[in-house]
Each structure stands twice: as C-alpha cells, then as structure tokens.
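Q: 3D, please:
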Amino acid sequence: MLRADQLRWVGFAGVLLLVVTTLVKGGAPVLAAGIAGMGLLVLAWTLLGRVLMELPDTRWLRWTLVLWGAPLMIAPPLFSGDVHSYLAQGEIAAHGLDPYTFGPAEALGTGSAMTERVSGYWQDTPSPYGPLFSLLQRWIAGVVGENPYAGVIAHRLIELAGLALIVWAVPRLAKAAGVSERVALWLGVLNPLVLWHFVAGVHNDSLMLGLMLAGTAFGLESLRSSRIDWSQMSIGLLLVAAGALVKLPAIVALAVLGTAIARRQGATWGRLALVGVAMVAGMALVSAAVSIGTGFGFGWLRTLGTSGSVNSWMAPTNWFGFLTGGVGSLFGAHITQTMIGVGKIIGYAVIAGGVGFVLHRQLKGRLNAVSALGAMLLVVVAFGPVVQPWYILWAAIPLAACLPTGRSRNVLVGFLAVFAVVLPPLSGSPGVLITGYLGSVIIVAASYLALDRLARRTTPEPVKSPG
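A: You can find the predicted model right below:
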C-alpha cells in the first residue's frame, strides 16, 4: 500500500493532468488524458481512506485539499457552465433589471457575448436563486463588468469562502455525532466531487452548504450545556437562513435545529409545533428583510421551480415519466411530460413523508441531529424533480460527518467515486467522449499497476505534519 504522502502527490498529479488538458485543444486523446487525471485523483482519494490512521492530525487533510484544489483555480469552468448564468444574471441586476423576471436573452439580447456563453437551456429563464446570492451576483457584475475571466475568478472566491465554512463545520458536526474528524474530512470535504463542482465547477451549492453546515454547527454547539445558549443558537439560525436565501434546500437545517430545541424542551409534538411556528416566522422575517433590503423584492419565490423546467434524466421521479411515455409513444400517445408531472407529485409526497419520519425519529432520540440532517437531504435529493452530480453533496457531506464504519459508509464512498467520473470535464461529441473514457480506463489501470508495484518496493515511513 502506498503511503499517505505518496497518495497526496498522485492526486495532485491527476488534478494537474486534468487542468493541463483543459487548456489544450484536442480530440479524444486529450479528453482521455483529462478523464485519466480525474481517475487518478479518485484512485488516490479512495486509497487514502485506507491509511487515514497514519496521518498525524487533521491539518494534513486540510493542506491536501489546498494542494489538490490550487491548480483548479486557473482552470476554465469545468463539468458545467452554470457560472456563466450567474454572470449573466448579475449583469441583468447591475443594469437595474429584475433577474427574477427576465432571462439573459431578453434582458441582455441574444447577440450579447454574455448571453451566448449561457447554455441554451437557460437563456430564456429567470434566476432560480435567492436574493442573497443575487446581491452577490450584482456586486460582482458591478466590479468586473462583462469580463468573463474576472467574473469566474470572483465567483470562485465566493465558493471558496463557502468551502472554508464547510471545512470549519464538518469536524464539529462529526464530533457532535461521535465520528472520527479525520474520516469526516476525508469523506466529506476531500472527496473529488467537492473539487470538481465547488472549485472547478464554481457552483453556488458550496456557499449554500457552507452557511447551512456552519449554522447547524453553531446551533448544536449551543445545546451542549445545561441551558441553551440563545445568542449562539441565533447566530446558527441566521447562518442557515442565509444559506436558504442562496438556495432554498438549506432550509432543511432549520427543521433539524427546531427539532433539537423541541427535544430539549420536552420532546412532545406540541412543543415541536410551537418551535416550528417560531422557525417559520423567523425565516419569513429574515427573508422579508433581505428581499426588501436588497431591492429584489419577492420575485424569487415564483422562480424557485425554474431548474425543473428541463427534465433531469438523473432524477428517479422522472424515470416514471420517461418509461411510461416511451411505452405510450409505441401506441401513438404523447404522455411523457404529463407522466413526468405525475412522478414529480409522487416525489413531493415521498419527500414530505420522509422528512416527517426523520423528524419523528430525531424528536424521540432515535436519530442524532447530524444524521437527521443527512437523511432529510438525501430524501430531498433522491426524490426531488432535479438531480445533478453536485446535488449529491447536499446529503453526502453531513452523512460523512455521522456515518459509522460499515456498509453504509462504504456505499457512500462508492457513490462518490462513481459520480466523480460520470460527467466529463468538457463537452464533446458522443464518439469523442466514448473514446476518451475508454482511453482513460487504460491509462488509470496502467497507473494503478505501476503504483502497486511501487508500493511493494517502498518501506513505510511516518507521515509528517505540514504544520
């Protein structure tokens, strides 16, 4: 087995290979090299999980995250072009228009360079994000203007701030759940999906999760003493509310913290209802203050379902529509979209039931707060109308902070490893993508054999702390 410090550099080499290939024009060979770089990082990360106990402390993992993430800072947006939508929406707001009313094509014009960089799926759709994120978008547009390179860097810095909050919060959540902090950091923060989609992909889910997890950590910390520290709890609730005003799913953490408070005050459904009313009122007050204070108003409430306007092939609730629609087309019936709508309704019902079941178990002490957060977000992702690879991190990061050693943790590792390579870094024709993936398999397999031979010849040495 390779030592941890060797695996660190194997992962760095994989990231470097990926970044270099994205800066070079080419067909299948270049793409194969890029995907092979992804595979090397996934390989290094997976093997690193077997030698965590060799590490001197958790700082080693944090510095490894810095090392692996640094090359991605200079890469173009990878795996998704959503950041171009962020930039266009910010420009709309900077022009004094409402990003919740106008899409990039209507507000900026179809001939605008900013509109052209936005995916065709989203050129005519308004922003689906909360007013806090729209404020950040407007600020960035006001500073960088229409410079796409500066805009990407600015948004990357925002998402790195979110990632820093995640790095801060995960060990604290792991401690609250009785799980090893180094395991939680390795599984929840150092995993390739975080690097691909929060750093390289510049997704605002990083900021949402950072605020949500930090708020949850603050809130749970306030419950550790005999009396609730309401000042600390208030900070936690405000951070969670801020996360929900970036992207709404963060609101789930309010339910978790509310149930934790109710459990401390008697663990009855009546007490939970009272706390729930207070949580809803508080969230409404914060939302109103931010919506009015930013000048965006409440238009964001009517665009929350914008992302669901495109049928997500990864969402299990849509499979029902695709299947029945396909069968129906054989008999001349065009029912795909109707049945997808039915599947979404079923999904919402399952989410409501699942969240209620998890809250019941948390209230009665059968599930700790961190596990409840991970379980509820897992239900939201699995049965929501849209699923993207980076959505998996909504549930994976809190689950990494609470899952014990065993099958459930191994399943999570497998899911993260698979979804880390399911999307290519850049788009291409089907033939190029297939050839690229086949070539990358050969490269990664050869690399693994070479690394295995190196490991057999290497004498184990203690890992030194970078601090």
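Q: use CA for all of it now, contacts and neighbours both
A: Will do.
Q: just the helices from the stretch 351-467 of the chain, written as ranges.
A: Applying DSSP state H, counting those that start in this stretch to the stretch 351-467 of the chain gives helices spanning 369-383, 392-400, 407-419, 430-457.
Q: show residues contacting the second one.
A: Same thing as helix 392-400. 170, 173, 183-185, 187-189, 193-194, 205, 209, 213, 370-371, 373-378, 381, 409, 412 (C-alpha atoms under 8 Å, 6 or more residues apart in numbering).
Q: now with 7 Å, please.
A: For helix 392-400, the surrounding residues in contact (C-alpha atoms under 7 Å, 6 or more residues apart in numbering) are Ala184, Leu187, Gly188, Val189, Leu209, Val370, Ser371, Leu373, Gly374, Leu377, Leu378, Val381.
Q: okay if I get these as JSON lines plus distance to Glu54 and neighbour count?
A: Formatted as JSON lines, the contacts of helix 392-400 follow (distance: C-alpha to C-alpha, whole Å; neighbours: other C-alpha atoms under 10 Å):
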{"residue": "Ala184", "distance to Glu54": "15", "neighbour count": "26"}
{"residue": "Leu187", "distance to Glu54": "16", "neighbour count": "23"}
{"residue": "Gly188", "distance to Glu54": "19", "neighbour count": "27"}
{"residue": "Val189", "distance to Glu54": "18", "neighbour count": "25"}
{"residue": "Leu209", "distance to Glu54": "29", "neighbour count": "29"}
{"residue": "Val370", "distance to Glu54": "27", "neighbour count": "26"}
{"residue": "Ser371", "distance to Glu54": "27", "neighbour count": "22"}
{"residue": "Leu373", "distance to Glu54": "30", "neighbour count": "29"}
{"residue": "Gly374", "distance to Glu54": "28", "neighbour count": "25"}
{"residue": "Leu377", "distance to Glu54": "32", "neighbour count": "27"}
{"residue": "Leu378", "distance to Glu54": "31", "neighbour count": "23"}
{"residue": "Val381", "distance to Glu54": "34", "neighbour count": "22"}
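Q: tell me who's in contact with the nearest residue to Val379 once chain neighbours are set aside.
A: Using C-alpha to C-alpha, 6 or more residues apart in numbering and skipping residues adjacent in sequence, the residue nearest Val379 is Ile351, 5.9 Å away. By C-alpha under 7 Å, 6+ apart, the contact set of Ile351 is Val379, Val380, Phe383.
Q: any idea how many residues pack against the second one?
A: Spelled out, it's Val380. Using other C-alpha atoms under 10 Å, Val380 has 25 other residues around it.
Q: got a markdown table for the contacts of Ile351, with distance to Ala13 too?
A: Shown next, in a markdown table, are these (distance: C-alpha to C-alpha, whole Å):
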| residue | distance to Ala13 |
| --- | --- |
| Val379 | 36 |
| Val380 | 36 |
| Phe383 | 37 |
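Q: out of these, who's nearest Phe198?
A: Nearest to Phe198 out of the contacts of Ile351 is Val380 (C-alpha to C-alpha; 19.9 Å).
Q: one more to line up against the first:
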Amino acid sequence: MKPQARAVIGYGLAGSLLILIGSLGVGWLVADSPLTRWGLVIWLRSELAGVALAVITLTAGCWILFHAWLLLRYLTRSADAAALPVVTRAAIIWSAPQLLAVPIFSRDLFAYLNQGRLVLAGEDPYTTGVSTLANWFQRGTDIGWAEDATPYGPLFLWLAAGVMRVAGDSAEVAVLLFRLLCVMGVVLVLIFVPKLAEQMGTDPASAQWVTGANPLLIISFISSAHNDALMVGLALAGTWCAVRAGRSSGGVHWLLGVAALGLVVASIGTKLITLVMLPFIGLLWAGSRASWPRRFTYWTLTAGLAGGALVGIGAIGGYGLGWVSVLVGAGSGATFWAPLAILVAPLAGLWLLLGQSPDIVFDTVGTLGRIGSIIVVLWLMFRGRQDRVFHRMTWAFAAVVLLSPLIQPWYLLWILPLFAATGFLTETNRQWPLVLITGVTGFFLAFGAADQLSVHQFLEADLTMMLLSLAVSVVGVTLILFSDARARSVVLSGDPAAS
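A: Okay, the predicted model is just below:
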C-alpha cells in the first residue's frame, strides 16, 4: 500500500476514533448502564463543558471521516486492480472503532432489545407494543415504540430473542451482539458489492467506495446498528447468486438459483421491503436470453418456493401470515427531505392553517406514492431488455423508496449498493450523481450529528448543542470544499487527473 493511502486511512481512523469518544458524551445509553458510573463519562454527560466537548468531537469526527472518504476516492479512482483492496481495507479499519461506540444517530437498537424481550416473554410483537414489558423505557427505547407493532420480520425477531437470551439483563452485551449481527451484514456488503459490479462490467473499487467505505453506511450499520445491514447484505448475496445462476447451466444453475431465493427470503424475513426484489430475482435466474414462457416459468417457481418459505417462517414463529399484513401497513409519517413531502409541504401547511392535522395530507400522498411505486415495479417487471434486469430491479427498488413521504437516512442504503454496482453514480461522463450522493451523505451526517443527541434534560441545552454541532458542520464543509482542491475535485470534476 502506498504511503498516501496509509495516510488517508489513518486520517479516517482518527475521525472514527473521535466519533467513538464523542459518543460517550452524547450517544444513547440505558439508564442503569455501568458506563454512567465512569468519571469521564459522568463529566461528558453531566457538565455543559463536557457535553459541548463531546458534541464538537463527535461532529468533527464525522467530517474528518467524510473528508478521508473523499480523499480515498481521489487516490483510487484510476480503476486499477490495486484500488479495491485499499478501499476495502479502509472500510474495515474505519468501521472497527464503531463496534465499541455508544449508539449514535438513532436508538432503534434499543427497540430491538425490547422486542427480543417480548418474544422471550411469549408475546406477539405484531400485536403487542413494548410498553407491556417492565422497565421498557429504562432499557432505552424511544416512547414512539410503546404501543407500535414491530416493523421487522420473524427471522429478525428470532435473532433478537436469541441475543436477549444470551445477554440477559446486560444492555451492553446486547448492543455488542446486535452489532455483530450487523457486522455480518456489512461483511456481505463488502464482499458482494464488488462482485456485482464485476458482473455488471463496472469498476468494483468505485462501487466499494460509494458503498462500503461510505461514512453514512459505517455509522448507520455499525454505530447505530440498524438491522437493515443484515437485510441489505443478504439481499446482495442473493442477487449475486441469481445473476450467476442466470449465466450458468446444469446443476450449478439450480443450486445458485435456490441459494439466491434462500438468501433473499432471509432478507425479507428481516425486513419485508426486499420483497420487491423477488420478481427480478426470478428474471435474473431465468437468464439474459429467456423467452416469455421461460420468464413466467421462473416467476412461478420463484413465487412458489419463496412463498412457501415465507409461510414456513411465519408458521414456525406462530405468526402465520399475519406478520406480512402488519408490515405492509407499517411506515406512516413524513420526513421533510423526502421528495413527496417537499412536493406537498405547501398543501400540508395550508391544511395546518385551517386548523386540521397535516397528517391526512402525508397519509394520502403516501398511499398515492405506494400505488405509484407498484405501477413502476409492474412496468419494470414486464418492460425493458432482459439483459438489463439488474438495472430494472435497481430502479424498481428506488421507486419504492423515493415515492414515500417517509425516508429515513439509512433507507438510502437499501438502494445505494445497487446503484453503485451499475456504475450509475461514478461514471465520469455524468458527474451529477456523484455530486448528489456526496451531498446527501454530508447532509445526513450533519443532520444526525445535530439532531440525534442524547443530552440530559436538566442541562436545558438541547438547542444550544444542536446549534453548536451545526456550526462545526459549517466549518467542516467550508474547510473541505474551499481549502482542499483534491476533495473538491472529487465532487465537482469528473476528470481523474483533476487536482
């Protein structure tokens, strides 16, 4: 490895370590965590100066990691064979400190903890909220989960129950075990994103840089430990098997096809959203020259095998198919950055001025968006070249994500690996996708560092710390874009030789 690459990786590692340190002060902890008895942690969480230092450290760490990510692209965008190992090594090294970080940017991890407890208590998480459990709030779960049914599949609930059976009353052990599950997903991402890029004829190192080394993925999948990591990793592994099955014959064709279905079904059993991939998995399995009768045959085979497996998953857990109906109806609400939410914001504001809840506007547009996404998926199932099925699947999944008024930052990581493998984000003759993905990554880093802070209420400093974090972000972006021509050229120039 060249000294320049070592320096960039070390620089990113420093950023990741700063995030780890900052998380001790403003990350999410359960009320009785042993960490809260450490002198340094007490100061970082209970004194204004300590909290301010933690906020600055966390936010600065995010921007150092982001800067290192851009510099890594600058060093490795020549598409030579040595680039992929460098990018992969960077992703692994930058991720390592986050295994020990206090959860940041989200506390959904503690909802997993309590849902695992629900399963162990013999309750049905699809009909029972975590508020039925003793000490559920002290276990760190956001109050929004109190009465809500789980939005996760039975397979993940089994894993959550297994984690809690091993962890017992230790939230710290549970967090580490959930993180290890997410690491399995990230490992699958790091393995199969480059493999899919190779199959699509695009640069594996660029795809790995966009996805595996992306700070948003590292924080969302490791620091926050979203179970989407496992869902995405399994789906990518299954997609690669389907692509290879379509290009193979004989026993290998069938073995890889069945493996593809098994992996994608496991992904669906984690979160239902990857169900949208199934018809395209069938098309990939059928092969690039499949006739219409062959396509329908493989659709039937895919639906039969996957449907049987999903019924079996529900039956083993005692949920039947009720879990599917619950999950289909999940996900109401809106986030202000979602395209549909932006589009109807004036109407929602007018509705609010009339003394009505704007929720009806967002719920209505959400329903229309779902209908629209179904139409797009059906269209892409039946229209388009058979040798472009992977690309069609990517756009179908994107429609499902983007035609919703509710888009959490980590939802973009559902489709980012697919777009990365197609080369759409990094082709030098089309720079705006790279500008978009770096801009979106930076925006969500700034938002997460400012909005998702655990600050004691008695300090009455929530707004102050948010503004402090935003100020650090402004300084960070300014320094990166205006004082470093290399980082600036990655975003604004499609020429690998630009400096």
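Q: circling back to that earlier point, export the helices of the stretch 351-467 of the first structure as TSV, with columns for distance to Arg264 of the first structure.
A: As requested, these are exported to TSV (distance: least, C-alpha to C-alpha, whole Å):
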stretch	distance to Arg264 of the first structure
helix 369-383	12
helix 392-400	22
helix 407-419	29
helix 430-457	51
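Q: so which of those helices is nearest Val246 of the first structure?
A: Closest approach to Val246 of the first structure among these (C-alpha to C-alpha): helix 392-400, 13.6 Å.
Q: mean distance between the closest one and the second structure after superposition?
A: Taking mean C-alpha distance after the TM-score superposition for the first structure, the mean distance separating helix 392-400 of the first structure from the aligned residues in the second structure is 0.7 Å.
Q: pull up the aligned stretch in the second structure for that helix.
A: Matched against the second structure by TM-score structural alignment, helix 392-400 of the first structure falls on residues 412-420.
Q: for stretch 235-252 of the first structure, same thing?
A: Stretch 235-252 of the first structure maps onto residues 259-276 of the second structure, going by TM-score structural alignment.
Q: from the chain's centroid, how far away is the matching stretch?
A: Relative to the chain's own centre, stretch 259-276 of the second structure is displaced by 15 Å; criterion: C-alpha atoms, centre = their mean, to the nearest Å.
Q: would you mark the buried spots in it?
A: The neighbour-count check on stretch 259-276 of the second structure (16 or more other C-alpha atoms under 10 Å) flags 259-276 as buried.
Q: ditto for stretch 146-159 of the first structure
A: Counting neighbours by 16+ other C-alpha under 10 Å, stretch 146-159 of the first structure gives Glu146, Pro148, Gly151, Val152, Ile153, Ala154, His155, Arg156, Ile158, Glu159 as buried.
Q: what's the matching range in the second structure for that stretch?
A: So stretch 146-159 of the first structure sits over residues 169-182 in the second structure, by TM-score structural alignment.
Q: residue in the second structure matching Lys344 of the first structure?
A: Checking TM-score structural alignment: Lys344 of the first structure goes with Gly366.
Q: what does Gly201 of the first structure give?
A: Using TM-score structural alignment, Gly201 of the first structure pairs with Ser224 in the second structure.
Q: repeat for Pro131 of the first structure
A: Match for Pro131 of the first structure (TM-score structural alignment): Pro154.
Q: residues near that match, how many?
A: So Pro154 of the second structure, with other C-alpha under 10 Å, has 28 neighbours.
Q: do the one 5 residues further on as well
A: In terms of burial, Leu159 of the second structure registers 17 neighbours under the definition other C-alpha under 10 Å.
Q: element containing it, please.
A: Element membership of Leu159 of the second structure, judged by DSSP states H and E, is helix 154-167.
Q: that helix: average distance to aligned residues in the first structure?
A: Mean for helix 154-167 of the second structure is 0.7 Å (mean C-alpha distance after the TM-score superposition for the first structure).
Q: and the contacts of that helix?
A: 112-113, 116-117, 119-120, 173-174, 177, 269-270, 313-314, 317.
Q: which two in those are spaced the farthest apart?
A: Of all pairs in these, the most separated under C-alpha to C-alpha is Val173 and Gly314 at 27.9 Å.
Q: tell me the contacts of Met277 of the second structure?
A: Met393.
Q: verify the stated contact: Phe198 of the first structure with Ala161.
A: No: contact criterion C-alpha atoms under 7 Å: Phe198 of the first structure and Ala161 do not qualify, at 10.4 Å.
Q: and the two? Which one has more around it.
A: Set Phe198 of the first structure next to Ala161 and count neighbours by other C-alpha under 10 Å: Phe198 wins out with 23 against 16.
Q: list the residues that contact that one.
A: Counting by C-alpha under 7 Å, 6+ apart, Phe198 of the first structure touches Glu159, Ser206.
Q: could you check how far it is from Leu78 of the first structure?
A: Going from Phe198 of the first structure to Leu78 of the first structure by C-alpha to C-alpha, to the nearest Å gives 10 Å.
Q: strands of the second structure, start to end?
A: For the second structure, no strands are identified by DSSP state E.
Q: residue most distant from the centroid, it?
A: Centroid-distance maximum for the second structure: Leu354 at 37.3 Å, with C-alpha atoms, centre = their mean.
Q: what's the alignment partner in the second structure of Ala420 of the first structure in contact with, if anything?
A: Using TM-score structural alignment as the criterion, Ala420 of the first structure maps onto Leu445 of the second structure. Residues near Leu445 of the second structure by C-alpha under 7 Å, 6+ apart: Cys62, Leu216.
Q: if we use 8 Å, what do you get?
A: So Leu445 of the second structure contacts Cys62, Trp63, Leu216 (C-alpha under 8 Å, 6+ apart).
Q: just the ones of the residues you listed in helices?
A: Among the contacts of Leu445 of the second structure, the ones falling in helices (DSSP state H) are Cys62, Trp63, Leu216.
Q: just those now: which is nearest Ala242 of the second structure?
A: The shortest gap between Ala242 of the second structure and any of these belongs to Leu216, at 27.6 Å (C-alpha to C-alpha).
Q: please tell me how far the nearest residue to that closest one once chain neighbours are set aside sits from Asn214 of the second structure.
A: What sits nearest to Leu216 of the second structure in space, not counting adjacent residues and going by C-alpha to C-alpha, 6+ apart, is Thr441, at 6.0 Å. Between Thr441 of the second structure and Asn214 of the second structure the distance is 8 Å, computed by C-alpha to C-alpha.
Q: export the contacts of helix 392-400 of the first structure to a markdown table and tack on distance to Thr405 of the first structure?
A: Formatted as a markdown table, those follow (distance: C-alpha to C-alpha, whole Å):
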| residue | distance to Thr405 of the first structure |
| --- | --- |
| Ala184 | 11 |
| Leu187 | 12 |
| Gly188 | 14 |
| Val189 | 17 |
| Leu209 | 24 |
| Val370 | 16 |
| Ser371 | 14 |
| Leu373 | 19 |
| Gly374 | 16 |
| Leu377 | 21 |
| Leu378 | 19 |
| Val381 | 23 |
